[in-house]
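Colleague: the following block contains a protein sequence and its predicted model.
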Amino acid sequence: MLGIVYAGQGSQRVGMGLDFYEKYDEFKETIDNATDAVKSVTDMDVADLSFNGPMEQLSDTKYTQPAMVAFAIGVTKLLHKKGIKADYTCGLSLGEYSALYEAGVLEEDTILQLIAKRGKYMAEAAEGLHVKMAAVLGMDRETVLECCDKANSELAGEKIVQPANYNCPGQIVISGDAVAVDKASAYLKEAGAKRILPLKVSGPFHTKLMKPAGDKLAEEFEKVDFKQPKSKVVFNCLGKEKKDEDSVAKLLEKQVQSSVYLEDSIKYMADAGVDTIIEIGPGKAISKFISKTVDNVKVYSIDSVEDFENTLEELA
């Protein structure tokens, strides 16, 4: 069985998708359409910013998100044209929206407009805050939670830190107010964390500080027709498929302000019988997480035309 996973924010790079844009008409049309689709929300030119930068602007969440999702949709279309569709799909944070496109839950223009608003609302929620995110290496979940709780208790709830991403065994990202992240990091070092790496981010993603963004997204979701999935979707905030009574809109609202269980999602797909996974997006970060999480799963990463064509050849 085939799984398709989508990269999240942080893996963007200037030049991403240019080779696809120059070679495949379907990809070019997707990127050009993306600029029109998001123009009511943001003034970005998706092609120009993706291909030419500057990197500082491309890394601003309100611009990163539409650029990354447009790339993902374009590559997904090319895979679908070749008859390659997922049995299971998921994504890291904003990558979950691309997974919903792959599964047919959201249509192209709808998803691009939603992701542009998501980026805008997340940027607005972070305005005026002094925040940090940091990757904690070599530490178990329980200890990370204990150190975050200890920091939160010491700060009496005025500043917060939370686990934001469970990426793979031994790598957990914490997020929140800078002073709280620093306190938790100090406790984690005392507890034996191998390394704590600050991440270049523009907001306290996947924490309670993103609730204003979640509230605004909830209003937008009321206007959206979420279709029945054609692939099995593994959701970030569950680490598994949703139950029939679960609402996609509610899960997406929750996702922006709670932990992302990528490690659990990968294990869930492997336990379900997925033996091949394609990662779509710049960089190979998720492929590394997969290799550290499960054995006996073949992983392909599509970042470039060369990757795409090699993957087609291998799968054939």
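Modeller: Yep, that arrived. Residues are numbered from 1 along each chain as shown.
Colleague: from here on, contacts and neighbour counts on C-alpha atoms
Modeller: Fine.
Colleague: could you say what helices and strands the helix of greatest length in the chain packs with?
Modeller: For the chain, the longest helix by residue count, based on DSSP state H, is helix 61-81. Under the contact criterion of 3 or more C-alpha pairs under 8 Å, 6 or more residues apart in numbering; DSSP states H and E, helix 61-81 touches helix 25-38, helix 46-52, helix 55-58, helix 95-102, helix 108-126.
Colleague: how about the shortest one: buried residues?
Modeller: By neighbour count with 16 or more other C-alpha atoms under 10 Å, helix 55-58 contains the buried residues 55, 58.
Colleague: which residues touch it?
Modeller: Residues from elsewhere that reach helix 55-58 (C-alpha atoms under 8 Å, 6 or more residues apart in numbering): 12-14, 49-50, 63-64, 67.
Colleague: repeat that for 7 Å
Modeller: For helix 55-58, the surrounding residues in contact (C-alpha atoms under 7 Å, 6 or more residues apart in numbering) are 13-14, 49-50, 63-64.
Colleague: can you put those residues in a markdown table and add distance to residue 94 and neighbour count?
Modeller: Conversion of those to a markdown table gives the following (distance: C-alpha to C-alpha, whole Å; neighbours: other C-alpha atoms under 10 Å):
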| residue | distance to residue 94 | neighbour count |
| --- | --- | --- |
| 13 | 16 | 20 |
| 14 | 18 | 18 |
| 49 | 18 | 20 |
| 50 | 16 | 28 |
| 63 | 12 | 23 |
| 64 | 10 | 26 |
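Colleague: tell me how far residue 107 lies from residue 61.
Modeller: Residue 107 is 22 Å from residue 61, where distance means C-alpha to C-alpha, to the nearest Å.
Colleague: more neighbours: which of these two?
Modeller: Neighbour count, other C-alpha atoms under 10 Å: between residue 107 and residue 61, residue 61 has more, with 22 against 16.
Colleague: distance check, that one against residue 162.
Modeller: Separation of residue 61 from residue 162 (C-alpha to C-alpha): 20 Å.
Colleague: next, the one to line up against it:
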Amino acid sequence: MKAFIFPGQGAQFSGMGKDLYEKSAQAKDLFEKANDILGFSITDVMFAGTAEDLKQTKVTQPAVFLHSVILSKVMGDSFDPDMVAGHSLGEISALVANGVLEFEDGLKLVSKRATAMQKACELEESTMAAVLGLEDHLVESICAQTKGIVVAANYNCPGQLVISGDQLAVEKACEELKELGARRAMILPVGGAFHSPLMEPAREELAAAIKETEFKNPKCPIYQNVSTFAVTDPAAIKENLMFQLTAPVKWTQSVQNMIKDGATEFVEIGPGKVLQGLVKKIDRTAQVSSAEI
């Protein structure tokens, strides 16, 4: 069985999507439609902007979303998943590709998500850190006993967990984790504490927008970051998405469940190959590839 997976923030690169725009009339139309919806020319930044330009919150998330979704649309019949999943932001890309959300609605939610997260980041000094080489339960226990707010945020693959929270708590947890034997515990260059309780203001803002958006039946099951199991009911998909910003991204568990349910091949749709690397670390026998037109 074939699983199509969609990357999140951090996969962006200068020139992304330019080949799609030039090769496909359908892609060109969708990119131009995106420029109109967003109210600025995101294609100019995607195709010719610097890495610094692409880091702007209002650009990064829509850019990754557009690259993934437009690629899935121009693939035509070769987009034939038995199941889908997306990493953080990538979950919204997966929902559009899977027929749950309309293109316009998905892009509006992504734009709202980006601005809401940016506002939440400005309320308190916060950050994230990557922890390598420790078992999940050890990282969780250090987070639980550290003063302040610090939680497990991204379960990326065995031995790779990202923690998130207020600046001092994350720094303190990193010191403790190194003493416990972590190979690395390093602060990441991110704007704030994503997938932690500090994102509650953003979660509330995005949840209000999600409530007003129509969710349709998916073409195939989606394995969501919050639940990790196959979901096909639009109401359940909607509910899970509402809690994604404050809940951890359970990528390891989602991939393990997809494999348990029969996935043998994982196709990454969008910029980069990060998810392919994570899948191989979760299960060396899984086949991985990048989607092409």
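Modeller: Looks like it came in fine. Worth saying up front: this structure is predicted, and the values here are computed from it rather than measured.
Colleague: now residue 111 of the first structure: closest residue in space, sequence neighbours ignored.
Modeller: residue 97 (6.8 Å; C-alpha to C-alpha, 6 or more residues apart in numbering).
Colleague: nearest to residue 307 of the first structure, out of the helices and strands packed on helix 61-81 of the first structure?
Modeller: helix 25-38 (15.1 Å; C-alpha to C-alpha).
Colleague: by contact count, what packs against the closest one?
Modeller: With contacts defined as 3 or more C-alpha pairs under 7 Å, 6 or more residues apart in numbering; DSSP states H and E, helix 25-38 of the first structure has these neighbours: helix 18-23, helix 46-52, helix 61-81, helix 108-126.
Colleague: what angle sits between it and helix 61-81?
Modeller: Per axes from the mean of the first three to the mean of the last three C-alpha atoms, to 10 degrees, the angle that helix 25-38 of the first structure makes with helix 61-81 is 150 degrees.
Colleague: who touches helix 25-38 of the first structure?
Modeller: Contacts of helix 25-38 of the first structure (C-alpha under 7 Å, 6+ apart): 20-21, 44-47, 70, 74-75, 109, 112-113, 116.
Colleague: what does residue 239 of the second structure align to in the first structure?
Modeller: Matched by TM-score structural alignment, residue 239 of the second structure corresponds to residue 250 in the first structure.
Colleague: same check on residue 69 of the second structure?
Modeller: Using TM-score structural alignment, residue 69 of the second structure pairs with residue 73 in the first structure.
Colleague: ok, and the closest non-adjacent residue to the match of residue 239 of the second structure?
Modeller: Nearest non-adjacent residue to residue 250 of the first structure (C-alpha to C-alpha, 6+ apart): residue 218, at 7.4 Å.
Colleague: can you check residue 235 of the second structure too?
Modeller: residue 215 (7.5 Å).
Colleague: aligned to residue 124 of the second structure, what sits in the first structure?
Modeller: Aligned partner of residue 124 of the second structure by TM-score structural alignment: residue 129.
Colleague: for residue 3 of the second structure, helix, strand, or coil?
Modeller: Under DSSP: H, G, I helix; E, B strand; the rest coil, residue 3 of the second structure falls in the strand class.
Colleague: how near is it to residue 279 of the second structure?
Modeller: 11 Å.
Colleague: about what we covered before: now the residue nearest to the match of residue 69 of the second structure when sequence neighbours are not counted: how far from residue 114 of the first structure?
Modeller: Closest residue in space to residue 73 of the first structure, ignoring its immediate chain neighbours: residue 98 at 6.5 Å, by C-alpha to C-alpha, 6+ apart. Computed as C-alpha to C-alpha, the residue 98 of the first structure to residue 114 of the first structure distance reads 11 Å.
Colleague: and residue 46 of the first structure, by the same measure?
Modeller: 15 Å.
Colleague: okay, the two: which has more neighbours?
Modeller: Between residue 46 of the first structure and residue 114, counting by other C-alpha under 10 Å, residue 46 is the more crowded of the two (26 against 22).
Colleague: the more buried one maps to what in the second structure?
Modeller: By TM-score structural alignment, residue 46 of the first structure lines up with residue 42.
Colleague: what about the closest residue to its match other than its chain neighbours, how many residues nearby?
Modeller: Counting by C-alpha to C-alpha, 6+ apart, residue 42 of the second structure lies nearest to residue 35, which is 5.9 Å off, once chain neighbours are set aside. Neighbour count for residue 35 of the second structure, taken as other C-alpha under 10 Å: 15.
Colleague: and the one 4 residues further on, by the same measure?
Modeller: Burial of residue 39 of the second structure, expressed as a neighbour count using other C-alpha under 10 Å, amounts to 9.
Colleague: what does residue 22 of the second structure give?
Modeller: For residue 22 of the second structure, using other C-alpha under 10 Å, the count is 10.
Colleague: just residue 56 of the second structure next, same as before
Modeller: There are 12 residues near residue 56 of the second structure, going by other C-alpha under 10 Å.
Colleague: state the distance from the spatially most central residue of the second structure to residue 223 of the second structure.
Modeller: By C-alpha atoms, centre = their mean, the second structure has its centre lying nearest to residue 88, at 2.4 Å. Residue 88 of the second structure sits 12 Å away from residue 223 of the second structure, going by C-alpha to C-alpha.
Colleague: ditto for residue 140 of the second structure
Modeller: 23 Å.
Colleague: can you list contacts of stretch 84-95 of the second structure?
Modeller: With C-alpha under 7 Å, 6+ apart, stretch 84-95 of the second structure has contacts from 3-9, 61, 65, 68-69, 101, 106, 221-225, 249, 251.
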